[in-house]
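> got a predicted model here, sequence first, then my questions.
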Amino acid sequence: MSDKKKFIIGLIFGISGVFIWNVYYDSYEKMYTVGEITGTSTGMKSGTSVQFQFMHNGKRIEGSSWKGSYAAKVGNRFIVEFGKDNQTVSSILLYYPVPDSLKIDVPRKGWGEVPDEIKKYRLKRKEDFGFREFFLID
């Protein structure tokens, strides 16, 4: 098989995988809470990801998300989006930092939406080459 065919097949599988993951992820009703970055890792071809943890009903849940070009360090807090019925389906929203100066009570089960006092710290979304800001509305 030629390199061009391998590239096209890889591209088709990659796009299909992203589409299937998004359909799966979007199938869950979302809840929000505050999570903390616990580490970072860099893959050979996958870029940098961040490991994070958050609490839900007294249980610690860990996850990992792509870092992109956001400035996220160990110990920083951000909003985490997770499935209401399956908390392991989660993503840390690096465009919603939670400053240490902000004292906020986090419900044990999380919020149904991002609280207004955190929304004012929202950063411009950098993923998808910045196009997400133009085509999708939060």
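Good, I have the coordinates.
> switch to C-alpha atoms for all contacts and neighbour counts from now on
Noted.
> what about the helices in the chain?
3-26, 116-119, 132-135 (DSSP state H).
> can I get those in CSV including distance to residue 64?
Output for the helices of the chain, formatted as CSV (distance: least, Cα to Cα, whole Å):
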stretch, distance to residue 64
helix 3-26, 14
helix 116-119, 22
helix 132-135, 21
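> quick one, strands of the protein?
Under the criterion DSSP state E, the chain contains strands at 30-43, 47-56, 59-66, 77-83, 90-97.
> wait, which of those strands is closest to residue 134?
strand 90-97 (15.3 Å; Cα to Cα).
> which of the strands of the chain sits closest to residue 18?
The nearest among these, by Cα to Cα, is strand 59-66 at 13.2 Å.
> let's bring in a second model and compare:
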Amino acid sequence: AMDIWRKMVRAQGGDPDAPLPKAREVHHVLSKESGTISSMHALKVGVAAWRLGAGRSRQGEKVQSGAGVEIHKKPGEKIQAGEPLFTLHTDEPERFERALDSISDAVAISKDGSIATHLPLVVDRIS
């Protein structure tokens, strides 16, 4: 997969070895409790990334190349209180508050190790 990605970048005139941009500001979101990650709400994480500057709400808006959400744990993994769940990246620290509004309840932690039941990966086929 990496070889194909490198070919695509070169075909578009890019340098696959160029360093990726980094955001100037980071904020760590720590777990408030210990347990097992039972579920993660992808839309809430995506909205947080958008609010950090990783996406546009209308045509012509600038996207921050280094903005986004780094996810440190996934469903099924154990976590301790105080461990990082997410790291938020942006060039504009005033964006953190709205991103935190979205991501603050994006993860459910169970004490008994249970994992939430999810919908199947493919719900239906359209032909």
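It's in. Not measured: the values here are computed from a predicted model.
> superpose the two chains and report the TM-score.
The pair, once superposed, lands on a TM-score of 0.27 when counted by TM-score structural alignment, normalised by the length of the second structure; 62 aligned residues with a Cα RMSD of 5.1 Å.
> rewinding a little: can you list the strands of the first structure in a markdown table and add distance to residue 16 of the first structure and mean neighbour count?
A markdown table is the format used below for the strands of the first structure (distance: least, Cα to Cα, whole Å; neighbours: other Cα atoms under 10 Å):
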| stretch | distance to residue 16 of the first structure | mean neighbour count |
| --- | --- | --- |
| strand 30-43 | 21 | 19 |
| strand 47-56 | 20 | 19 |
| strand 59-66 | 18 | 15 |
| strand 77-83 | 22 | 23 |
| strand 90-97 | 20 | 23 |
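> make TSV out of these and add distance to residue 12 of the first structure.
Formatted as TSV, those follow (distance: least, Cα to Cα, whole Å):
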stretch	distance to residue 12 of the first structure
strand 30-43	22
strand 47-56	20
strand 59-66	21
strand 77-83	28
strand 90-97	24
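> between the ones you listed, which one is nearest to residue 22 of the first structure?
When the strands of the first structure are compared by Cα to Cα, strand 90-97 sits nearest residue 22 of the first structure, at 11.8 Å.
> what about residue 107 of the second structure, how many neighbours?
Applying other Cα atoms under 10 Å, we find 20 residues neighbouring residue 107 of the second structure.
> if I look at it, how far off is residue 7 of the second structure?
Here residue 107 of the second structure is placed at a distance of 36 Å from residue 7 of the second structure (Cα to Cα, to the nearest Å).
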